[in-house]
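Peer 1: Okay, predicted coordinates and the sequence, questions at the end:
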Amino acid sequence: MANAADIGLIMLISIPVLLAIGVPISISMGLGSVLAMATIFTVDKMAITAAQRAFAGINSFSLLAIPFFVLAGIIMTNGGIARRLINFAKAIIGFIPGALVQTNIVANMLFGAISGSGVAAAAAIGGAMGPQEKAEGYAPEFAAAANIASAPAGMLIPPSNTFIIYSLASGGASVAALFVAGYIPGILWGLACIIPALIYARRKGYRSERLSGFGANLKVTIEAFPALLLIVIIVGGIISGIFTPTEASCIAVVYVTILSFVYRTITVQMIPGFLLETAKTTGMIIFMIGVSAIMGWIMAYARIPNIIAESLLGITDSPVLIMIMMNIIMLILGCVMDPTPAILIFAPIFLPIATSLGFDIVHFGVIMVFNFCIGTITPPVGPILFVGCRIANLRIEDVVRSLLPYFMILVVMLLAVTFIPDLSLALPRAFGLVR
């Protein structure tokens, strides 16, 4: 029987090798974990233990919220809600230079906040805004970069599947507290994206684009109000204790379905397609959670979290330097991993270190999600980067240069979120969700 160090080494070597030869990350995690487990168990015990760990990992009531929020986002993407949010965003921010791009940024925040998906926001809002921006003479790379950079804001502003995943990985962080904690950082993300877009727009002479008159602004506000009301219903209901996050996800599906039928943008015949797309997306997420649970058991057995914690604490005892190092590690990991597996794998490793330094579990969740949101717009595997480039019909290398100012200001925002706890905790404390 192999010792704990050898077991951890087998897993840590096999997973990168499998990834290098093109095996999908979820399969690589599962195979690497099973290979490590095979060194300590017979085949039958290994199969039973792996199945038990996987089942335990997905046996959580809160995870039922994921398929419903995914379905709500898919219905929204096809339900005409994006256009109404774009018009509302234009009414809010159309007075500043580069109005169409600024509208794109605000609309991404609104759509992402309602759908909980940065990818959906980049596709729906970017797809609708792109032709308008091209017709107005906006540089394609500039417009695409603004769309891509602002889309992850919705992963921080609730409802957010990413926070639900973190709640599971952390072993019990309150989903309601995480949802409320994401508001200020998510808004700061969007505001941060407005700054480089404004500077570029002024330099290039892009004009503002006001809606003509109070009546026009009132009209688009009324049209967007039902969609915006969903945020109030979902978050307000969770905070007040009227329903749980899982129940809120069901309400979101019913609400956006009724709204889309009222708008006459979807038909009954389209619903089976929405359900199939939801099943595919949810299946990938749940499978990832299951294999991550197996991997987490192996890591605990091999004492990998303890070894990493001891290594970091052995370098320095400064909480500031340790948090900066963890942020750097998470930023690098975010470049090569999707947020879901990254959170599932590394939350159990980094969270004990953060809490030992005095960081609140909810605050650290916001830090972790903020880090991995940056990863979604970063090559080589950033999903929002790929979707945004595909929507704009541009090569990634053409857009990355325009993204650099956004990367820099978002890293500054990350440091602010890390070292100013009240940005994350003020609202949860005000609602009595954290101490």
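Peer 2: Yep, it's here. Numbers count the residues shown, from 1 in each chain.
Peer 1: hey, let's count contacts and neighbours off CA atoms from now on
Peer 2: Will do.
Peer 1: And the strands in the stretch 101-250 of the chain?
Peer 2: Using DSSP state E, counting those that start in this stretch, the stretch 101-250 of the chain contains no strands.
Peer 1: Find the helix or strand that V253 is a member of.
Peer 2: helix 245-263 (DSSP states H and E).
Peer 1: Any buried residues in that helix, and which?
Peer 2: 245-253, 255-257, 259-260 (16 or more other Cα atoms under 10 Å).
Peer 1: How about stretch 197-204?
Peer 2: Going by 16+ other Cα under 10 Å, stretch 197-204 has these buried residues: 197-198, 201.
Peer 1: next, the one to line up against it:
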Amino acid sequence: MGALTAVSILFAAFFVLLFAGVPISVSLGVASFITALVFLPWDDSTYIIGQQMNVGIESFSLLAVPLFIFAGNIMNTGGIARRLVDLALVAVGRVPGALAHTNVLANMLFGALSGSAVASAAAIGSTLHDRQRKAGYDPAFSAAVNIASAPTGLLIPPTTAAIVYSTVAGGVSVSALFMAGYVPGILMGLVIMVIAYVFTRRQRYPKVERVTVGEGFRCLLRALPGLLLIVVVVGGIVFGIFTATEGAAVAVLYTLVLSLAYRSMSWASFTDVVTRTIVSTGIVMFLIAASAGMSWVMAYTGIPGAITDALLSVADSQAIILVLMLLLLLVVGTFMDITPAILIFTPILLPITEEIGMDPVQFGMVLILAMCIGTMTPPVGSVLFVGTGVSGESIERVVPKLIPHFVGLVLLLVAVTFIPALSLGLPGLMGLLE
């Protein structure tokens, strides 16, 4: 009865505050404190919640989050997006609907470098928007392709989503999570490309003029320094040369030197990058601190165990449990961003998946992919709003074009959930799984 009371108070308070317009981090903290007061005296509740919030962000590995945010912000203003678009255009320029495929490939490359779906949607979308319009592409279709492909960078490493999940899940290997993200991330891009190919074949969108070998080589050379960041950072982390936090510091230094070499960053733009990094870091860290308080309340009142027992008693089939979990995550993704969703639902769902035999690394990929889909769906999809804003199209026109992508990505999510090799195969081959 204690767990039932606690879960009722906790989530009722959280959703009331959330729908009242209170910021999600504040809603988490206040809901946790209210629930703690039901079971503990005022002094104990105040002390313990405050202590747990402090402990939640007192982690060396979490230092990687602001550093990767900093590196991503530097890339946004460092002239890297244009070089990646040119390289992607060389790679897929002869395919029907080449600019749509260029958008997908450029988002995969830039998203992997920046680690931000919103940054990818803004940078790549704005770079290709005028070119697509002049080529006769339907702006709503172009926006849909950009929105659907921008979140691929949340799966393809290096990604802060994997670092946050690793911390919340109790030290799941960041190296294993990074390697696990490659296949689902690449498959996500390929699914969107296939759907775009079918549409562009019907519309007879043009190919791009053939590029000479020399021009293609020059595009590769211009983009190669940016691409090497993935090799340096991910390779260094996976092979134990440095930790994820040290890799993030290397990423900051590398992107800063690269931007200076490109002469694309002024002192004014650098101060703007620092300011945006400080603001983003404050938001993320306060979210993590507040969720640490909520995690303690849930553990103290036995909420995860009670939810696990209830779900296992209702459904004795592993397949049914996984389908129910996917439905929950897809619904959650429609109104919650990826970081708070990971922070809130990892402590609840991870014990259930471990009980039915799912590896924590695989669950991390399922969770992140489900939240990637959520970023492109209304009513609170952050990438949806950025993508439509860049294109100048209304959400009402773009959403119907997104439906085929949504269906394809949901099918991919089901595949990643029920085929462990899609996420565990690569880290398993590299000996990164425990």
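Peer 2: Yep, it's here. This structure is a prediction, so every number in the text was calculated from the model and none was measured.
Peer 1: Report the TM-score for the pair.
Peer 2: Overlay of the two chains. TM-score (TM-score structural alignment, normalised by the length of structure 2): 0.98; 434 aligned residues with a Cα RMSD of 1.2 Å.
Peer 1: ok, back up a step: now the angle from the next helix-or-strand element following the helix holding V253 of structure 1 to helix 245-263?
Peer 2: Downstream of helix 245-263 of structure 1, the first helix or strand assigned by DSSP H and E is helix 271-301. Our comparison of helix 271-301 of structure 1 with helix 245-263, counting by axes from the mean of the first three to the mean of the last three Cα atoms, to 10 degrees, yields an angle of 160 degrees.
Peer 1: how near is the residue most central in space within structure 1 to A99 of structure 1?
Peer 2: Using Cα atoms, centre = their mean, the residue of structure 1 that lies closest to the mean C-alpha position is M155, 3.7 Å off. According to Cα to Cα, to the nearest Å, M155 of structure 1 stands 24 Å off from A99 of structure 1.
Peer 1: now do I27 of structure 1
Peer 2: 44 Å.
Peer 1: Looking at the two, which is more packed in?
Peer 2: In this view I27 of structure 1 and A99 are compared by other Cα atoms under 10 Å, and A99 has more residues nearby, 24 against 16.
Peer 1: My read is that that one contacts E209, right?
Peer 2: Yes: with contact defined as Cα atoms under 8 Å, A99 of structure 1 reaches E209; the gap is 5.5 Å.
Peer 1: who touches both of those two?
Peer 2: K90 (Cα atoms under 8 Å, 6 or more residues apart in numbering).
Peer 1: OK, contacts around F60 of structure 2?
Peer 2: Neighbours of F60 of structure 2 in contact, by Cα under 8 Å, 6+ apart: T245.
Peer 1: mind checking what it lines up with in structure 1?
Peer 2: Matched by TM-score structural alignment, F60 of structure 2 corresponds to F61 in structure 1.
Peer 1: Quick one: neighbours of S313 of structure 2, just the number.
Peer 2: 10.
Peer 1: Same check on A20 of structure 1?
Peer 2: The number of residues near A20 of structure 1, taken as other Cα under 10 Å, comes to 11.
Peer 1: Run through the helices of the stretch 1-150 of structure 2 in chain order.
Peer 2: For the stretch 1-150 of structure 2, the helices defined by DSSP state H, counting those that start in this stretch cover 2-19, 24-39, 42-57, 64-76, 80-92, 98-114, 117-134, 139-149.
Peer 1: Tell me which of the ones you listed approaches A319 of structure 2 most closely.
Peer 2: helix 2-19 (25.3 Å; Cα to Cα).
Peer 1: what about that closest one, how far off from structure 1?
Peer 2: Following the fit onto structure 1, the mean deviation recorded for helix 2-19 of structure 2 is 2.2 Å by mean Cα distance after the TM-score superposition for structure 1.
Peer 1: For that helix, buried residues please.
Peer 2: 3, 6-7, 9-11, 13-15, 17-18.
Peer 1: what does it rub up against?
Peer 2: 24, 27-28, 30-32, 34-35, 298, 301-303, 306.
Peer 1: Return the closest of these with respect to G240 of structure 2.
Peer 2: M298 (34.6 Å).
Peer 1: Show the contacting residues for the closest one.
Peer 2: Taking Cα under 8 Å, 6+ apart as the test, what M298 of structure 2 contacts is 6-7, 304.
Peer 1: residues in contact with F243 of structure 1?
Peer 2: G237.
Peer 1: Number of residues surrounding the nearest residue to P152 of structure 1 once chain neighbours are set aside?
Peer 2: Computed as Cα to Cα, 6 or more residues apart in numbering, the closest residue to P152 of structure 1 that is not its neighbour in sequence is G118, at 4.6 Å. G118 of structure 1 has 30 neighbours, counted by other Cα under 10 Å.
Peer 1: The aligned residue in structure 2 for P405 of structure 1: helix or strand, and which one exactly?
Peer 2: Residue pairing (TM-score structural alignment): P405 of structure 1 is matched to P404 of structure 2. Assigned by DSSP H and E, P404 of structure 2 falls within helix 395-418.
Peer 1: mean deviation of that helix from structure 1?
Peer 2: Counting by mean Cα distance after the TM-score superposition for structure 1, helix 395-418 of structure 2 comes out at 0.7 Å.
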